[in-house]
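Asker: got a predicted structure here, sequence first:
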Amino acid sequence: MNNRFIRLLIASIIIVIGLLLILQNLAVIDLDMNGIWPYTYAILFIIFGLKWFIDNLRNNGGSWIFGSFLFLFGFLLVLGEIGLVDFSFNDIVKLWPLLIIYIGFTIIGKPKRKKNYKFVVDTDEKKDNTVGKKNKHGNRFSIGDHQFAEPNWKVEPMDLFNAAGDYYIDFSKAFIPEKEIPIMINSWAGDIQILMPENVACCIDASVKAGEINVMGQTSEGINRKVYYETDDYQEATRKLMITLKLKAGSVRVDKV
């Protein structure tokens, strides 16, 4: 366990204790100093659970089973202490149905494609412009914003997965080869904004579980919304983009420039 995680752990505990004391001063919860300990070990369970779960996603050890269990257990303990649910440490036996769920996932097994995923936390927007070149070799599991807007960046097949973050893609600045190029973007939460030049044929299949879609003026918002758009010359064109956008929560916007 590296020093950075230890510092994060200590900082998280201090922050949580401070928040609890604020809630006590506002009379939201009734808390004495001896009552802080249940919150402390519950938060520790949550932090360690997230650590193990994320490490497993990054293929860096950890365990998604124990990680998710500790996270859920700690979260329920916090809700129990606040009084939102009837749950205490001794109620851990009530979580036995999780064993059935874990057995089910174990039978399914991990998909082979997982080997190609990389877990990336983006902190430098300039690095995002190289993502398109890397994705022809595999998929990416990432958190953060991505921009494709450098002059003359080359468009290649993409299959991107983003847990949380925004996409900004400007095809008007790109070099687009004379062929059909598939673009797949799948995201849990965030916004997708695309600028499409008028002289490039495209078909766009956009869907959101919760949010809004605006594709070339065609709009739809709410729950489980879909919009399909295809240029008139798509079938005959030699240079064209086949774009599929899937978003759990957020917005999709595609405009001509």
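Answerer: Great, that's in hand.
Asker: from here on, contacts and neighbour counts on C-alpha atoms
Answerer: Will do.
Asker: name the helices or strands packed onto the host helix or strand of I47?
Answerer: If you go by DSSP states H and E, I47 is part of helix 36-57. If contacts are counted by 3 or more Cα pairs under 8 Å, 6 or more residues apart in numbering; DSSP states H and E, helix 36-57 sits against helix 3-25, helix 64-82.
Asker: pull out the buried positions in that helix.
Answerer: The neighbour-count check on helix 36-57 (16 or more other Cα atoms under 10 Å) flags 38-40, 42-57 as buried.
Asker: same thing with stretch 231-244?
Answerer: Y234, A237, R239, K240, L241, M242, I243, T244.
Asker: for the third one, give me its contacts.
Answerer: In this structure, R239 makes contact with I176, P177, E178, K179, E180, V200, A201, judged by Cα atoms under 8 Å, 6 or more residues apart in numbering.
Asker: quick one: the helices in the stretch 101-250 of the chain?
Answerer: With DSSP state H, counting those that start in this stretch, the ranges of helices along the stretch 101-250 of the chain come out as 125-128, 131-134.
Asker: got a list of contacts for stretch 141-155?
Answerer: For stretch 141-155, contacts defined as Cα under 8 Å, 6+ apart pick out 117-123, 125, 128-129, 132-133, 160-171, 173-177, 181.
Asker: go on, stretch 220-227?
Answerer: Residues from elsewhere that reach stretch 220-227, judged by Cα under 8 Å, 6+ apart: 204-215, 218-219.
Asker: most widely separated two among those residues?
Answerer: The distance between the two most remote of the contacts of stretch 220-227 (Cα to Cα) is 18.3 Å, for I204 and A210.
Asker: mind listing what the residue positioned nearest the centre of the chain touches?
Answerer: Geometric centre of the chain, nearest residue: A163, 1.2 Å, by Cα atoms, centre = their mean. Residues near A163 by Cα under 8 Å, 6+ apart: F141, S142, I143, S187, W188, A189.
Asker: check it against this one:
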Amino acid sequence: MQTQNNRYIGLAIIVIGVIILINSLQIHAFVSRFLLPVIFVAIGLHFYRHHHRLLAGILFGLAIILFFKINIFGLIVAGLFIYFGYNMLKKEDPDDEYQNGNEKTFHTHQSVGNVKKSFIGEVHYTHARFDLEDLTIQQGIGDVKIDLTKAIIKDGETVIIVNGWVGDIDIYVPYDLNVSVDASVSFGDLKVLGQSEGGVNRNISIRTAQYEESSKKVKLILSLFIGDIDVRYL
């Protein structure tokens, strides 16, 4: 995990370094604003076709930054202010928590149960048996992998929500588990229990035949900006 984190941080540093280098060289405006973005998009499409979604997303981002002449440092500072301000607004008042008892609540309909957040890195539930509970994963850059064949599933409906920017989502489902899947991606491919979609703004909604009457079932709500979503039987 630490190696993966270092990899993503290293990629982010390289991106910032490339932007600084281009600005420092004072390249002709036509080259920096039009020619380089076209080159980055072409290279990004190559990586995208070969399933290197992370590298493709970084190159597309570079092209957008150069074409629109975005101030990357201002963007980073603005993002930090928005992030910390959002977290402050989201914190519960102690009195409200006391009134709600010991149950922790979340004030957005997009989150359920435990919430796991990661800006850069990977989230894996694949190495050992684990108790499956309602879970929300909010991922910036990186992959999410959940192996439900290793999960101890409680009675009733368990809801898993995964929201990501750039990366892949892989969910492995046992054949005897009833699931409902709502998967969407802005740029990428979807493979959900035998159904496939690819391209821009794709969505697949599917549920197993016995889902409603099943005593144990899992609802998956998955969304990505750039990347692939793969839900398969294992």
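Answerer: Cool, got the structure. Worth saying up front: this structure is predicted, and the values here are computed from it rather than measured.
Asker: what's the angle from the helix holding I47 of structure 1 to helix 64-82?
Answerer: Counting by axes from the mean of the first three to the mean of the last three Cα atoms, to 10 degrees, helix 36-57 of structure 1 points 160 degrees away from the direction of helix 64-82.
Asker: and helix 36-57 of structure 1, how far out from the chain middle?
Answerer: 19 Å (Cα atoms, centre = their mean, to the nearest Å).
Asker: that older thread, looking at the contacts of A163 of structure 1, which are in strands?
Answerer: Among the contacts of A163 of structure 1, the members falling in strands (DSSP state E) are F141, S142, I143, S187, W188, A189.
Asker: okay, now the nearest residue to D128 of structure 1 once chain neighbours are set aside: neighbour count?
Answerer: Take D128 of structure 1 and drop its neighbours on the chain: the residue closest to it by Cα to Cα, 6 or more residues apart in numbering is H146, 5.1 Å away. Neighbour count for H146 of structure 1, taken as other Cα atoms under 10 Å: 24.
Asker: any idea what H146 of structure 1 aligns with in structure 2?
Answerer: Matched to structure 2 by TM-score structural alignment, H146 of structure 1 sits across from V123.
Asker: sorry, back to before: mean neighbour count and distance to Y102 of structure 1 added to the helices of the stretch 101-250 of structure 1, as TSV?
Answerer: Output for the helices of the stretch 101-250 of structure 1, formatted as TSV (neighbours: other Cα atoms under 10 Å; distance: least, Cα to Cα, whole Å):
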stretch	mean neighbour count	distance to Y102 of structure 1
helix 125-128	14	35
helix 131-134	16	33
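Asker: next, format these as CSV and append distance to L98 of structure 1.
Answerer: As requested, the helices of the stretch 101-250 of structure 1 are exported to CSV (distance: least, Cα to Cα, whole Å):
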stretch, distance to L98 of structure 1
helix 125-128, 38
helix 131-134, 37
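Asker: what's the closest of the ones you listed to R4 of structure 1?
Answerer: Across those, the minimum distance to R4 of structure 1, taken as Cα to Cα, is reached by helix 125-128, at 22.7 Å.
Asker: in structure 2, point out the residues matching the closest one.
Answerer: So helix 125-128 of structure 1 is aligned with nothing, judged by TM-score structural alignment.
Asker: which other helices and strands contact the host helix or strand of I43 of structure 2?
Answerer: Using DSSP H and E, I43 of structure 2 maps to helix 36-49. Applying 3+ Cα pairs under 8 Å, 6+ apart, one finds that helix 36-49 of structure 2 makes contact with helix 53-67.
Asker: which among the helices of the stretch 101-250 of structure 1 is found nearest to G104 of structure 1?
Answerer: Among those, the nearest to G104 of structure 1 by Cα to Cα is helix 131-134 (33.5 Å).
Asker: the closest one - contacts with which helices or strands?
Answerer: Helix 131-134 of structure 1 packs on no helix or strand, going by 3+ Cα pairs under 8 Å, 6+ apart.
Asker: number of residues surrounding the corresponding residue of structure 2 for K246 of structure 1?
Answerer: Under the alignment by TM-score structural alignment, K246 of structure 1 pairs with S223 in structure 2. By the measure other Cα under 10 Å, the count of residues near S223 of structure 2 is 23.
Asker: which of the helices and strands packed on helix 36-57 of structure 1 is buried the deepest?
Answerer: helix 64-82 (a mean of 20; mean count of other Cα atoms under 10 Å).
Asker: ok, the residue of structure 2 most remote from its centre to L36 of structure 2 distance?
Answerer: Distance from the centre of structure 2 peaks at H28, with 36.2 Å (Cα atoms, centre = their mean). Distance, H28 of structure 2 to L36 of structure 2, using Cα to Cα, to the nearest Å: 11 Å.
Asker: for W64 of structure 1, give me its contacts.
Answerer: W64 of structure 1 touches W52, F53, I54, N56, L57, counting by Cα under 8 Å, 6+ apart.
Asker: residue in structure 2 matching it?
Answerer: Under the alignment (TM-score structural alignment), W64 of structure 1 pairs with nothing in structure 2.
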